[in-house]
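Asker: here are the coordinates; sequence isn't available:
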């Protein structure tokens, strides 16, 4: 469908009366600037401001939402350019066009259409017959100055964009962006997973580099001080939050002697599975303690089994589409952390899940009591229109609208940012419109709520 003919009421309710209410709510926030306090776009993309190389790299190879479904339909990841630099981008695009139909009904399919039509003005539905024509059209567009990353950043109306960064990153790209005249802020996010999990690849080498970079001794106290120092480095460069990605949000408070014993064991490789779990749980606890100290918002993305396909991981590495959700428990796992820090003024803990059963059973009740706990927006497999509607229904009656995080796009695909935020605004407008139509809230309240969901709430939760 041509960009100028896209349905202006897409994703809004089918009932005409409710749709009219939703339309007014959506239009009240449609042009608000974008707050993206968690995502995976690299700061270097904007600092270097190089033209995007080709459509395949932009839409296919770098987006594991896309490659995973293509892989499931019989296309090898190697054919899609994953893990290699010598694949033919036009051939990748043709394979993508051949399988365009596999994205029908998915959130990825919706976002891809929004990107192609709304950002690049592609008016044809992609198919094998027009693959080369569309490819050439996109190449011509990407060569124009208005499609460079910084120009698109301005066009998208991004006010804050958070990246996700290794604790030892020098953050030079962020420093350059701070004085570059960019129309919005780009802030780093402290992502320490590889330094907290003894099962992480090259864990021992990471700790050695961390201690060497900070000049701290090889002890548990020195290790904590080294992490503290790197967090301070992120704060100096505008960081507002940390991100912990864990399969299990298990926490435990250990005394210093036991923590020292575990640190020694995980470094020298003698720790058994129980020791490694205890160390992970204690380090998640310690990350909360450090957030109480320095004020960085703590986000926990829990419940994903990483690298489910060992063969794929060996050949193509991590983040290549085979991370799979698992059932997750928060109430018992987080009790030690919340017993110590849940009532601390200024501590913000944002909990994300891909296990929908936890929304109403655990996360909303936790956020409905602890002033430190916020319900993370639908994430990863759940950041889709129907899943957002289920999320609102699951959490609102317990935690209301004020105990959430605001929308999180969590994307590596830069061009999808406006589509994802627009999706959330439309889904929330649809949900609020139903409440208005059913007489459960008034229209003035709905207008205030949707404005807060888009702007005020994420600013408060992420201390922006």
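Answerer: Structure's in. What do you need? These numbers come from a predicted model, not from an experiment.
Asker: CA atoms for contacts and neighbours, from now on please.
Answerer: Noted.
Asker: show me where the stretch 201-350 of the chain has helices.
Answerer: Assigned helices in the stretch 201-350 of the chain, in chain order: 203-214, 220-236, 256-268, 273-294, 310-316, 335-341 (criterion: DSSP state H, counting those that start in this stretch).
Asker: report the contact partners of residue 267.
Answerer: 198, 204 (CA atoms under 8 Å, 6 or more residues apart in numbering).
Asker: about what we covered before: looking at the helices of the stretch 201-350 of the chain, which is closest to residue 156?
Answerer: helix 220-236 (25.7 Å; CA to CA).
Asker: what helices or strands is the closest one leaning on?
Answerer: strand 189-190, helix 203-214, helix 256-268 (3 or more CA pairs under 8 Å, 6 or more residues apart in numbering; DSSP states H and E).
Asker: from the chain's centre, how far out does the second one sit?
Answerer: The reference is to helix 203-214. 26 Å (CA atoms, centre = their mean, to the nearest Å).
Asker: and the contacts of it?
Answerer: Here helix 203-214 makes contact (CA under 8 Å, 6+ apart) with 168, 194-195, 197-198, 217-218, 222-223, 226-227, 229-230, 266-267.
Asker: could you redo the last one with a cut-off of 10 Å?
Answerer: 167-168, 193-198, 200, 215-219, 222-230, 266-269 (CA atoms under 10 Å, 6 or more residues apart in numbering).
Asker: tell me which residues in that helix are buried?
Answerer: 203, 204, 206, 207, 208, 210, 211, 214 (16 or more other CA atoms under 10 Å).
Asker: check it against this one:
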């Protein structure tokens, strides 16, 4: 049997055109990471990670899920009674079981691209991998800021609560890093009127951060507006919302005022009231973004916190979320149309988590385009469970068939890990493979300027033009 190298230089690039597009047009482009969950405090402090577990496994929900599926005890995943090395060994035992899972590719690419380690990950090789990686992590190149430079990350947009002081963003801005780091306005807690304890605690934080006494709906909205303006003053130009779906409902200001007052008094809103309040607030947030020329991101379709045992032990974001099967089309269409009809629809990126909604979202973006910007409404890249080979191909194909792939703003990491930048490489290889195959098949002209230019646009230049953010110098 003929040997085939694992992850060769031309990995995923099966045609001459794919290789030309990737190495000559995609690779030279820097990274524009317009949505992620990197902690800004770690960038500001230029954190140096103690060991491979700290940078590679801590907080990585993808790896946690694989380890649980492999029967690893939770203490070796998220517990505090076991050593970092023992947790790393538990993952090394798991990797051989992840064949055909994207983690198998990602994990090996991460070790190769970051540390130059081309060993196959398994329990036998684990001690050597640990030793080699930890030696590299101790060098100046592997601080958080060094990693951003090494990966040529020009722009990072973190995900931040409106009540956040943004002190770390202020420190980063003053430091003058070659990577520009911008905050993103994520006001999900402004709509949790079904959970008064959470909602009221957040309202109190909002009042403290804005300097506005939050006593009624009008002052609540004023306080949010002030925080939105504060984010804008620090370079923020994006908002983000994580919702199951956009409600197909309506809500007057009088109704919203009553729901707000009840929640402030400790009375939980029922499902219908909560949906109405969400609709009212989402219209308000859309108007804020339009007023300041921002881009709105809508992440729709996640069914979260599905394991009460781990939710109780670890809290939210424990890696026990899944794809939901919510109705998306009607509420989303009404929402976009309502803002568009009033001239208040900002640039918007739509992300679906259920692949059955690919064609819904890909057609939805065409309903409300205008001349504010080419591709004003975007069908966002494969998100979360869909940011793997098949999911990204589905998204690219749906967008190609029903919209303008040439105007697509490309890939993002959506990650808490500084090791995730290989996902941009993965995406770029897939993109060039698909387009290169079309050229070879005679479906696209063999025109380097036309096709290579589109690759460069999707990998970086479209995002640079679209988001209106100050870019770095890498």
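Answerer: That came in fine, so what should we check first? No experiment lies behind these values; they were computed from the predicted model shown.
Asker: thinking again about what came up before, need the helices and strands packed on helix 220-236 of the first structure in JSON lines with distance to residue 87 of the first structure, can you?
Answerer: Formatted as JSON lines, these follow (distance: least, CA to CA, whole Å):
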{"stretch": "strand 189-190", "distance to residue 87 of the first structure": "32"}
{"stretch": "helix 203-214", "distance to residue 87 of the first structure": "32"}
{"stretch": "helix 256-268", "distance to residue 87 of the first structure": "39"}
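Asker: give me the buried entries from the contacts of helix 203-214 of the first structure.
Answerer: Buried members of the contacts of helix 203-214 of the first structure, scored by 16+ other CA under 10 Å, are 167-168, 193-198, 216, 218, 223-230, 266-267.
Asker: count the residues that sit near residue 109 of the second structure.
Answerer: Applying other CA atoms under 10 Å, we find 23 residues neighbouring residue 109 of the second structure.
Asker: what's the match for residue 387 of the first structure in the second structure?
Answerer: Aligned by TM-score structural alignment, residue 387 of the first structure pairs with residue 391 of the second structure.
Asker: tell me which element that match falls in.
Answerer: Using DSSP states H and E, residue 391 of the second structure maps to helix 389-402.
Asker: tell me how far the very next helix or strand once past that helix lies from the chain's centre.
Answerer: Using DSSP H and E, the next helix or strand after helix 389-402 of the second structure towards the C-terminus is helix 422-440. Computed by CA atoms, centre = their mean, the separation of helix 422-440 of the second structure from the middle of its chain amounts to 20 Å.
Asker: helix, strand, or coil at residue 181 of the second structure?
Answerer: Look at residue 181 of the second structure: counting by DSSP: H, G, I helix; E, B strand; the rest coil, its state is strand.
Asker: in this structure it contacts residue 166, no?
Answerer: No - with contact defined as CA atoms under 10 Å, residue 181 of the second structure does not reach residue 166; the gap is 11.3 Å.
Asker: between those two, which one's more packed in?
Answerer: Using other CA under 10 Å, the more surrounded residue of residue 181 of the second structure and residue 166 is residue 181, with 31 against 19.
Asker: roughly how far apart are the closest residue to the more buried one other than its chain neighbours and residue 469 of the second structure?
Answerer: Leaving aside its chain neighbours, residue 181 of the second structure sits nearest to residue 156 (4.7 Å; criterion: CA to CA, 6 or more residues apart in numbering). Look at residue 156 of the second structure and residue 469 of the second structure: by CA to CA, to the nearest Å, they are 10 Å apart.
Asker: so what sits against both of the two?
Answerer: 34, 180, 181, 182.
Asker: so which residues of the stretch 101-250 of the second structure form strands?
Answerer: Using DSSP state E, counting those that start in this stretch, the strands found in the stretch 101-250 of the second structure span residues 153-157, 180-182, 184-185, 238-243.
Asker: TSV please, covering the shared contacts of residue 156 and residue 469 of the second structure and showing distance to residue 258 of the second structure.
Answerer: Below are those laid out as TSV (distance: CA to CA, whole Å):
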residue	distance to residue 258 of the second structure
34	37
180	42
181	39
182	36
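Asker: and the residue in the first structure that residue 71 of the second structure lines up against, what element?
Answerer: For residue 71 of the second structure, the aligned position in the first structure is occupied by residue 74, per TM-score structural alignment. Using DSSP H and E, residue 74 of the first structure falls within no helix or strand.
Asker: check contacts around whichever residue in the second structure pairs up with residue 261 of the first structure.
Answerer: Superposed on the second structure with TM-score structural alignment, residue 261 of the first structure falls opposite residue 258. Counting by CA under 10 Å, 6+ apart, residue 258 of the second structure touches 216, 217, 264, 273, 277.
Asker: so the last one makes contact with residue 251?
Answerer: The reference is to residue 277 of the second structure. Yes - with contact defined as CA under 10 Å, residue 277 of the second structure reaches residue 251; the gap is 6.7 Å.
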